[in-house]
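S.K.: sequence and predicted structure are below.
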Amino acid sequence: MKNVRSVRGMNDILPQETPLWQYLEWQVAAVVSSYGYQEIRLPLVEFTDLFHRGIGEVTDIVEKEMYTFPDRNDESLTLRPEGTAGCVRSVCQHNLAASTTKLWYAGPMFRYERPQKGRQRQFHQIGVESFGVASPDMDAELVCMSARLWESLGLTDQVHLQLNSIGDSGSRQRYREALVAYLNDYVDELDEDSQRRLQTNPMRILDSKNQQTQALLDGAPDLRDYLDPESEAHFSRLQEFLTAAGIAFTVNTRLVRGLDYYNRTVFEWVTDALGAQGTICAGGRYDGLVEQLGGKPVPAAGFAMGMERLVLMLQGLGKVSENPAADIYFVAAGADAEVAALRLAESLRTADSKYHIHCNSGGGSFKSQLKKADRSGARLAVILGDNEVEQNTVGLKQMRSAAGDGQQEVISQQALASRIDELLREH
């Protein structure tokens, strides 16, 4: 029979990898909660119409990348390709935006893309969304919060902020007309995707990765010349806030993002550390989306981070788990010793839950069990045999200490907890 395998682009995160993911999640939770954001947990599946209305019918995500299927009631459902639309749906459904609301979430998203480094069909995002504030100080808070996260992760030197304003709907309409008029003279020189977008979503051409298309855009109209006065003032004030906060940035007038719901501020944190997948965090303002999805008019802004890409960056820095698989490994040979080991391990867990404690299972000689203890990464091995049980003692072996590697001592079982604390603090 054919071996069972995971779906292409939907990968397992194995036990040796999960501590780094947990480290990232803990750092994010600490930073966003310090700014007053609360966690919300959202469904993986939504009605397909939510994404058609929220993301936009002519975006790449809706046109080509969604996992969509009918359920038993013949209603069209979609695995969420991004988090903002579902978060806004929840805010509308539960009337959460009656006052200023700050939310964050984390979890898997799904897009049918060509799998490559940092880009998978099931990928994981952390999203941060704020509702109820229209002024640029909220945009600044989101950028400052993401900058503080890079600092906590040790990534500040590897990322750079790009900013733009795409104005209000009138600004974008005027600019689209000017851009289409310019590009119509070069249709045959555009790449295939840009030729298609010229008729459906021309501003997305600004984000083309095709070098020939980018060269053509050098002579295109500048979006800044079409901004409405209110958007200009909003963007100017945002830059003033960020400068005061000491956050360096570049204004990139071709930055438009790939989702139709954005207005005014858009931003991306980019890196050179991941090759082609240079964007690790992106977001902006989407003041019309709540009303577009059936709620009362509420301004909103947010961002999302790709967890796979952040994990790759942390691995590139040599970041390893600060949370070892085992601190203490119990080695026990003999029926009475196995019972005593279980009792002692449980008493340690009751006294102090901060240690990771493994008990050997399945028997084996002292030698084979000590090999398992070594492979587990444990710093201490607690050793029990018939003699130790009779004498109410244990052997305590230091497995990792440079000063005492391999050193073993015999202590009373009553002294085990305090001696473990002494030794692990020394490490």
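M.R.: Looks like it came in fine. Numbering: from 1, shown residues only.
S.K.: going by C-alpha atoms from here, please, whenever you check contacts or count neighbours.
M.R.: OK.
S.K.: so who does the closest residue to Q125 other than its chain neighbours touch?
M.R.: Among residues not flanking Q125 along the chain, G306 sits closest, at 4.8 Å (Cα to Cα, 6 or more residues apart in numbering). Applying Cα atoms under 8 Å, 6 or more residues apart in numbering to G306 gives the contacts F123, H124, Q125, I126, I280, C281.
S.K.: among those, which one lies nearest to P221?
M.R.: C281 (27.2 Å; Cα to Cα).
S.K.: quick check: that closest one vs A304, distance?
M.R.: Distance of C281 to A304, computed by Cα to Cα, to the nearest Å: 6 Å.
S.K.: which residue is the nearest non-sequential neighbour of T101?
M.R.: Nearest to T101 is F131, by Cα to Cα, 6+ apart, at 5.1 Å.
S.K.: what is the burial count for that neighbour?
M.R.: 24 (other Cα atoms under 10 Å).
S.K.: isn't it up against T100?
M.R.: Yes: between F131 and T100 there is a contact under Cα atoms under 8 Å: 5.6 Å.
S.K.: below is structure B, check it against A:
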Amino acid sequence: MLIQIPRGTYDVLPEDSEVWQKIEETARKVCALFNYKEIRTPIFESTDLFQRGVGDTTDIVQKEMYNFKDRGERSLTLRPEGTASVVRSFVEHKLFGLPNQPAKLYYIGPMFRYERPQSGRTRQFTQFGVEVLGSKDPSVDAEIIALAMTFYKTLGLKKLKLVLNSLGDPESRAAHHEALIAHFKPSIGEFCEDCRNRLEKNPLRILDCKKDHDHPLMKTAPSIIDFLTEPARDYFEKVKGILDEMGIAYELDPTLVRGLDYYNHTTFEIMGSSKGAITTLTGGGRYNGLVSELGGPETPGVGFALSIERLLLALEVENISLKSETSLDCFIAAIGEEAGRKAAVILNELRQAGLRADKDYMDRKVKAQFKQADRDRSGFVIVIGDEELQAQAAKVRNMADGSQEEVAFTELADYLKAKIN
């Protein structure tokens, strides 16, 4: 019986892996520019981490997590997002005690959510995210937004829109909480079961409901902006002011609440095009209470996460290709058994010299070997046959213009490096 890939997952085949590598390389380069260091956390964690960190009233915790028990009957979960794991590591390894503060971290890796698979949304997906732990400076909020925008623009995306909101401080949230209950309670019977269950415990989650997002009461719900305390309003104004001075345009959206419970103060999304529609490419914001919730000291935090899968769709919509024009520097076309042995030796020498090189291993005819070189997007083809063995020199074909030169075997590496550079 043919065993197939699980629903909601995918294979990245060799023809596409170059694009993924380019994206990951760009992420790392941009993070280096902003002085962010990579952190790698386990793919599975204690289930309690996400129940406490993400919020037990969220769709992620209630419906989407992959939970299992190990042989010790411990409840474990495949990580559905990256922030909780990073904060857990920050607390466990006491990174708050290091002299260089704040901790500026980034991660790239797979996440898992049991969702209905659709374009740009899979059950295993890859996130690139950043977290800054230890600073309540509003310029950090602006910095991570600038980092995300720099990443997208470096890859060539132009159709981007930054959407901004504030969820305020605990006092703001408490007042807004009561106003939302008063707003929805008289008609809560018209809403889904999830919304009814969340009314008293966390009414903010109602605004994030996918089933009832078109209900008339959603449009008239009290805005958190109207309940911001003076300090919260001042903080938000500072973030907006820094973005203005950076020249980063944004739109205000008082309904933007994000899907995770740990957010407060600044929250944002970066929108882009996906198959002709506008979709969220990035989401993030502040989470000043999360570190203490997970057992650490009171420590402010802010971060974002973006989906590589949705990024790929946005690149496709804008007709941006990340594939390089050449895959190989050179390909050796050998004619005959003795030439094939010599080609193996020369191939090793070229690779040791830092050249991307390959040869035929299927005993193909010369014409077929040139076709393979063309499929491999090779810049040059080195031809070796009986005549070349006798002269100890190969014919080197430039695949870009069709020109050809004779080059001594001993000089091939230097010749190609000079041509390529």
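M.R.: Received, thanks. Nothing here was measured: the structure is a model prediction, and the numbers come from that model.
S.K.: sorry, back to before: which residue in structure 2 aligns with the residue nearest to T101 of structure 1?
M.R.: By TM-score structural alignment, F131 of structure 1 lines up with L133 in structure 2.
S.K.: who touches that match in this structure?
M.R.: For L133 of structure 2, the contact set (Cα under 8 Å, 6+ apart) comprises Q101, P102, A103, K104, T299, P300, G301, V302.
S.K.: swap in 7 Å and give it another go.
M.R.: Applying Cα atoms under 7 Å, 6 or more residues apart in numbering to L133 of structure 2 gives the contacts P102, A103, K104, T299, P300, G301, V302.
S.K.: swap in L42 of structure 1?
M.R.: Taking Cα under 7 Å, 6+ apart as the test, what L42 of structure 1 contacts is G86.
S.K.: what of T84 of structure 1?
M.R.: Per Cα under 7 Å, 6+ apart, neighbours of T84 of structure 1: none.
S.K.: which position in structure 2 pairs with it?
M.R.: Under TM-score structural alignment, T84 of structure 1 pairs with T83 in structure 2.
S.K.: just give me the neighbour total for V298 of structure 1.
M.R.: 20.
S.K.: isn't it up against V290?
M.R.: Yes: here V298 of structure 1 reaches V290: they are 6.1 Å apart, a contact under Cα atoms under 7 Å.
S.K.: just to revisit the earlier point, can you tell me which two in the contacts of L133 of structure 2 are farthest apart?
M.R.: K104 and T299 (13.2 Å).
S.K.: circling back: how near is the match of T84 of structure 1 to D386 of structure 2?
M.R.: From T83 of structure 2 to D386 of structure 2 the distance is 62 Å (Cα to Cα).
S.K.: just A357 of structure 2 next, same as before
M.R.: Taking Cα to Cα, one finds A357 of structure 2 at 21 Å from D386 of structure 2.
S.K.: between the two, who's got more neighbours?
M.R.: Applying other Cα under 10 Å to A357 of structure 2 and D386 shows that A357 carries more neighbours, namely 21 against 14.
S.K.: and that one, what is it in contact with?
M.R.: Contacts of A357 of structure 2 by Cα under 7 Å, 6+ apart are L328, D329, C330, F331, L347, L350, R351.
S.K.: let me have these in TSV, extended by distance to E18 of structure 2, neighbour count and secondary structure.
M.R.: As requested, the contacts of A357 of structure 2 are arranged in TSV below (distance: Cα to Cα, whole Å; neighbours: other Cα atoms under 10 Å; DSSP: H, G, I helix; E, B strand; the rest coil):
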residue	distance to E18 of structure 2	neighbour count	secondary structure
L328	12	18	strand
D329	15	21	strand
C330	18	28	strand
F331	19	28	strand
L347	22	21	helix
L350	22	21	helix
R351	19	13	helix
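S.K.: and stretch 250-262 of structure 1, end to end?
M.R.: 19 Å.
S.K.: next one: stretch 1-17 of structure 2
M.R.: 28 Å.
S.K.: contacts for that stretch, please.
M.R.: P117, T122, R123, Q124.
S.K.: tell me the most packed of the residues you listed, by neighbour count.
M.R.: R123 leads the contacts of stretch 1-17 of structure 2 on contacts (other Cα under 10 Å) with 23 neighbours.
S.K.: now do the one helix or strand L216 of structure 1 maps to: everything it contacts.
M.R.: Taking DSSP states H and E as the definition, one finds L216 of structure 1 inside helix 211-217. Contact with helix 211-217 of structure 1 is made by L190, D191, S208, as judged by Cα under 7 Å, 6+ apart.
S.K.: how about the helices in the stretch 101-250 of structure 2?
M.R.: For the stretch 101-250 of structure 2, applying DSSP state H, counting those that start in this stretch gives helices covering 138-154, 170-184, 193-201, 216-219, 230-246.
S.K.: hey, which of those is tucked in deepest?
M.R.: helix 138-154 (a mean of 20; mean count of other Cα atoms under 10 Å).
S.K.: ok so, going back, okay, the contacts of helix 211-217 of structure 1 in a markdown table with neighbour count next?
M.R.: Below are the contacts of helix 211-217 of structure 1 laid out as a markdown table (neighbours: other Cα atoms under 10 Å):
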| residue | neighbour count |
| --- | --- |
| L190 | 21 |
| D191 | 16 |
| S208 | 17 |
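S.K.: which residues are in contact with T299 of structure 2?
M.R.: Contacts of T299 of structure 2 (Cα under 7 Å, 6+ apart): L133, G134, N288, V291, S292.
S.K.: now the helices of the stretch 101-250 of structure 2 as CSV including distance to F68 of structure 2?
M.R.: Listed next are the helices of the stretch 101-250 of structure 2 as CSV, based on distance: least, Cα to Cα, whole Å:
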stretch, distance to F68 of structure 2
helix 138-154, 34
helix 170-184, 34
helix 193-201, 24
helix 216-219, 36
helix 230-246, 40
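S.K.: quick check, central residue of structure 1?
M.R.: M307 (3.1 Å; Cα atoms, centre = their mean).
S.K.: doesn't Q122 make contact with that one?
M.R.: No: counting by Cα under 7 Å, M307 of structure 1 sits too far from Q122 to count as a contact (11.3 Å).
S.K.: and the longest helix for structure 2?
M.R.: helix 14-33 (DSSP state H).
S.K.: that one to helix 138-154, inter-axis angle?
M.R.: Relative orientation of helix 14-33 of structure 2 and helix 138-154, computed by axes from the mean of the first three to the mean of the last three Cα atoms, to 10 degrees: 150 degrees.
S.K.: run the chain-centre distance for helix 14-33 of structure 2.
M.R.: 10 Å (Cα atoms, centre = their mean, to the nearest Å).
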